[in-house]
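*Asks:* The following block contains a protein sequence and its predicted model.
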Amino acid sequence: MVGAMAVVFGDIGTSPLYTLKEAFSPHYGLQPNHDNVLGLLSLVFWSLMLVVALKYVTVILRADNEGEGGIMALMALAQRSLSKGSRSVYVIGLVGIFGAALFFSDGVITPAISVLAAVEGLEVVSPELEVIVIPVTLVVLIALFALQRHDTARVARLVFGPIAGIWFLTLAVLGIADILHAPEVLKAVNPLWAARFFADHAWGGIFILGAVILAVTGGEAIYTDLGRFGARPIRRAWYFFVLPSLMLNYLGQGALVLENPIAARNPFYMGVPEWGLIPLIVLSTAATVMASQAVITGGFSVAQQAMQLGYIPRMTVRHTSSHNISQIYIPGINWTMMVIVVGLVIGFGSSSALANAYGVSMSMTMLIDTVLLAVVARALWPRWRVWVLPFCLALLCIDLAFFVANFVKIPQGGWFPFALGIVLFTMLRTWRRGRKLLRAEIQKEGIDLRTFLPSLMLAPPVRVPGTAVFLTADKNVVPHAFLHNLKHNKVLHEQNVFLTVATLNVPYSHKRVIVEKIGDGFYKVLLRFGFMETPDVPLALMQTCDVCDLTMDPMDTTYFLSRESIVACARRDGMPIWRDKLFATMHRNAAPVAGYFHIPGNRLVELGTQVEI
């Protein structure tokens, strides 16, 4: 539960730093009077209850893909519930990948806005300190990203857990202290105040949801971290600690604004005694670092899932812990996120400006989650779909309201996460489509394995001791590397393995190795990995000794693979030429197959081939 508070709820736990501050900013023109304060607090309370408590914590946590969560896992679960090869599977794939791209694009805003909002407390201490807000924020963020190469899980256990406990306790204490001065705010739990807010402001009232959504950002992380903590600790942490602390603090900020409307300028800090400002700023900064760490770790996890499912190129993945296999570090993702986050802090300059960019992509991600949940409930929950499907319809209306409210923020900065999401989606789809075209070209020029081997054995070349492993994407086609080896070396190993590595749409594979003995020392081997597993090919091949009489001596095994050089060709059907060139660039910069599959470099032979797409 303590770990869940630190990681799962790190993002949503720092939302009180800027949510009400943004709601009373001049951008929305909301006056800090009695009815507006109670209406706004009612909207925050019921958003937390309906979107976070009911949708994510209570319902969507049940849609686990063999214990794993997140939009990629939910997409795979929804696709598995449909007829294989149907058009619906393709559409669900598009929707899920678009949601993953939007999740990442909005996720990079979390470190920028949360750390910046915490450090902006210095302005409350003294207006002269405003000039150091940006430099201090950048130092904190750069140091955080630089530390990712080390075992951050150990730091999280020893440091972030206690920080989380102190942070949520502080939120509750600050809230109670302010509520005692204006207990009137407790009436905000009545949903009639939210309804009255919309009645007083007519259609213009819906746009305040662009600020209210800041209170629920981080809800997706609750589902993403399901596999790390499990549903029960997450639910207990939310209902017993996080939700009460958040609501007490929001109500306390509302009470402070009722008592002193000037406090709407920064209601989180302005209700704190002067002696407590500096300690609170330090604690807030530590809490936002905790939230940022959760976002970065989540980015690594989503990237690994996308890599395994074939949506992004292979990247270098390093394990930073010898005890926790899920503790990984992906340098390419880490430094890309750092550049984007630093650019956001410098470009927007304040948490209020960043708040205009925040929530656009998140509202669309929440909408996609609801659609995918409805698909899963309809197919896999026959006993519950009677009430889950109407619930999804109600959630769809709420998500659409949040989307409309945030869509108007696009000219003020919301264009950035939306544009970044479109770019990421284009790259993901280009890589997926390009790999399909590449495989089709290889199959078109390939030779059928079943007819080739009998003809080869009529006049076999010289046999040499040892085992040769030829990696191929199609187990029924002769690998190019095998043909090149015959052509140039004119030898045949004693044992020849045609190896295909498959990634399943489940987190973990229950049957790792499938071996088919062809005869004359030839074998077809299929290695199956889940999308949460690290594909260690040599280690998995050692298990073949338990399956058949194939012997795999690591010191007597050579791996052969062909490295394709992609040539974009406008004359061929498939993708537009610019996407062909984009795929060729991505393919050229992908991490080597050998490193991705943990194949020793001194046991590897690579043979090149050129393919037009």
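*Replies:* That came in fine, so what should we check first? Numbers count the residues shown, from 1 in each chain.
*Asks:* hey, let's count contacts and neighbours off CA atoms from now on
*Replies:* Will do.
*Asks:* hey, where'd the strands end up in the stretch 301-450 of the chain?
*Replies:* Listed from the start of the chain, the stretch 301-450 of the chain has strands (DSSP state E, counting those that start in this stretch) covering 318-319, 328-329.
*Asks:* Check it against this one:
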Amino acid sequence: MAQSEKQSLPAGMLAAAGIVFGDIGTSPLYTLKECLSILPSGAVTEEAVMGFLSLIFWGLTLIVTVKYVIFIMRADHDGEGGILTLMSLARQNVGARLSRIIVLAGLTGGAFFYGDGIITPAISVLSAVEGIEVVAPALDRYIVPLSVVILTLLFVIQKHGTERVSRIFGPIMLVWFITLAVLGVRGIVMNPHVLHALNPAFALTFLLNHEALSFAALGMVVLAVTGAEALYADMGHLGKTPIRLAWLIIALPALVLNYFGQGALVLADPSAVKNPFYILAPVWAQIPLIVLSTLATVIAAQSIISGVYTLTHQAIRQGFLPPMRVIFTSATESGQIYIPVVNWLLFAAVTVVILAFRQSSALSSAYGIVVTGTMVLTACLAGIVAFKNWKWPLPVALFFLLCMLLIDVPLFAANLMKLLSGGWVPVLLAMTMLVLMLIWSSERSRLIRRLTDDPVRLKALISSLEASPPMRVGGTAIFLTRKEYEIPQALLHNLKHNRVLHERTVLLHIKTVDLPRVHNQKRIALRQLSPSFWQVTAAYGWHERPSMKDVLHLCGLEGFGCTLNEASFFTSHDTLVMKKRRGLAHAKGAIFHFFQRNALRAHEQFRIPANRVIELGGQKEF
């Protein structure tokens, strides 16, 4: 948020065009084409075209503008947005049972985003490269290889960061939206009659007159609003006002004009239904349009990839995924991160999806379930926030929730029809991620609950050590603890095997609180427990990156002077031994054991120099 506050409003709007609207902004490449493809025998009628245009317009208006821009974006947590942020907000004022349900809903929404993450890059780039078919049909066999090459290059450069190249995302997407608008106006001039589709009666008439197609129609119209969640998820990077204004002034008008321009073209020339987006352009502009479309879809794919990194980092910090290597690729922008494991797993999944489906039209059959599922969960969590956090009267909050669900639930139900035609792919990935997050968080919580957290026992140990201390050595020893009053196993091992105690011993507990950020004035709680023992609790938000250097600096401001190079850090790393388990319990234990064995060590998480760390441990049953 701090970053966004430094930007002028026009600069923020330009950045929003490049970061936020990549997914929803490239939907015109395939949406109307796929909508009209469900018509019987491919027969394009005026009623169908007008009906779909009306459905698309009111989908953009009600779902994106009213639901997300006006209401959901109010639910910020210290400026941050996204499904896990909404989950965090909704948990604040509820009981334990409802809190568990909210966590399950939030994690399911997060898992759905992973499912979306393998479809969006594939369908976006494929749909752009498919423009080759319009210009040179003989080259259509190169569409899949070229799409794979483009995405391979995109994933390869992730490790270098996108800070420099991302500066041109905004200008490119601005040119893209201007192009959408110009092409749309060109089409509307052919047949201004399409503007009558702004009347919702055309949408209702089409659905009522084609009941057999109504569910399939709703399933395809969702393609126009995929990416709506990004408006909420990216609030922390840019702020509410730039995103809202960029949507209302840049993205929404351009999208509506282009969809209506495509509709006018199809009414004038029904054969254009095979690819109305590219055929809408003059022949001389089609090759440049393919290039621009490819750039726009690469930006859309980059937005999804960055979103997956951000979601993963947030899930790690909140304890729902094991600690893994996170590389911050920018010295100035905290949102610029790279997670190698996630990058290559996502690359493999996207590549398999492209090779398996091969066409954007085939991928559209797999698209929508996880997107609309996230919409339903977002609506439910927002209803809780409206009642519990915003203090809306219960009838008003329920009416608000009902209005959202009246739109979201039918769309979700309609997209469930795609389950057997490819929709199972993102759903399977989403459910896999949900199970892994639940296993890690539940098994980790059970393990931590077994740790002693008794201030009386800790005080007794310290008193005995002060009364009859072992041999003292100079310097400061810092023992990391997972609970505030835990007796560190590393301390006991050190006393048992080395029989020494440092002049100053610090018991340091770094905890993640249910906030995006913690102000430095509230970060450190320092207490002296005895002449040679201190207790430090350092609080970090789930959007922050803990740093031992910063912790020691803040301790110095509180009167306890120590630097990284003056202290010895003792950490515990126990080898877990699984008790006898059967069936699913054994599988859960094996997965957790694998995660625990491969998770980052404490000194890697908190950026402690390796030459200052002493790691002690033993075996522990779980």
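*Replies:* Received the coordinates, thanks. Here the structure is a predicted model, which is why all the values come from computation and not from measurement.
*Asks:* so which of the strands of the stretch 301-450 of the first structure gets nearest Ser15 of the first structure?
*Replies:* Ser15 of the first structure sits nearest to strand 328-329 of all the strands of the stretch 301-450 of the first structure, at 26.6 Å, using CA to CA.
*Asks:* Average offset of that closest one relative to the second structure?
*Replies:* Relative to the matching residues in the second structure, strand 328-329 of the first structure has an average distance of 1.3 Å after the fit, by mean CA distance after the TM-score superposition for the first structure.
*Asks:* packing partners for that strand?
*Replies:* Contacts defined by 3 or more CA pairs under 8 Å, 6 or more residues apart in numbering; DSSP states H and E place strand 328-329 of the first structure against helix 277-308, strand 318-319.
*Asks:* how far apart are the first one and its match in the second structure?
*Replies:* So that's helix 277-308 of the first structure. Distance for helix 277-308 of the first structure, averaged over aligned residues: 0.7 Å (mean CA distance after the TM-score superposition for the first structure).
*Asks:* Looking at the second structure, name the residue matched to Gly219 of the first structure.
*Replies:* In the second structure, the position corresponding to Gly219 of the first structure is occupied by Ala228, as judged by TM-score structural alignment.
*Asks:* and that match, how far is that from Ala75 of the second structure?
*Replies:* Distance from Ala228 of the second structure to Ala75 of the second structure, counting by CA to CA, to the nearest Å: 15 Å.
*Asks:* which stretches of the stretch 101-250 of the second structure form helices?
*Replies:* In chain order, the stretch 101-250 of the second structure shows helices spanning 132-135, 143-156, 169-190, 200-209, 211-221, 228-233, 235-238, 240-246, with DSSP state H, counting those that start in this stretch as the criterion.
*Asks:* can you redo those as CSV with mean neighbour count and distance to Ala16 of the second structure?
*Replies:* Putting the helices of the stretch 101-250 of the second structure into CSV (neighbours: other CA atoms under 10 Å; distance: least, CA to CA, whole Å) gives the following:
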stretch, mean neighbour count, distance to Ala16 of the second structure
helix 132-135, 18, 29
helix 143-156, 17, 21
helix 169-190, 21, 7
helix 200-209, 17, 29
helix 211-221, 20, 24
helix 228-233, 24, 9
helix 235-238, 24, 7
helix 240-246, 22, 6
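*Asks:* Tell me which of these sits nearest to Leu419 of the second structure.
*Replies:* Closest of the helices of the stretch 101-250 of the second structure to Leu419 of the second structure is helix 211-221, at 11.2 Å (criterion: CA to CA).
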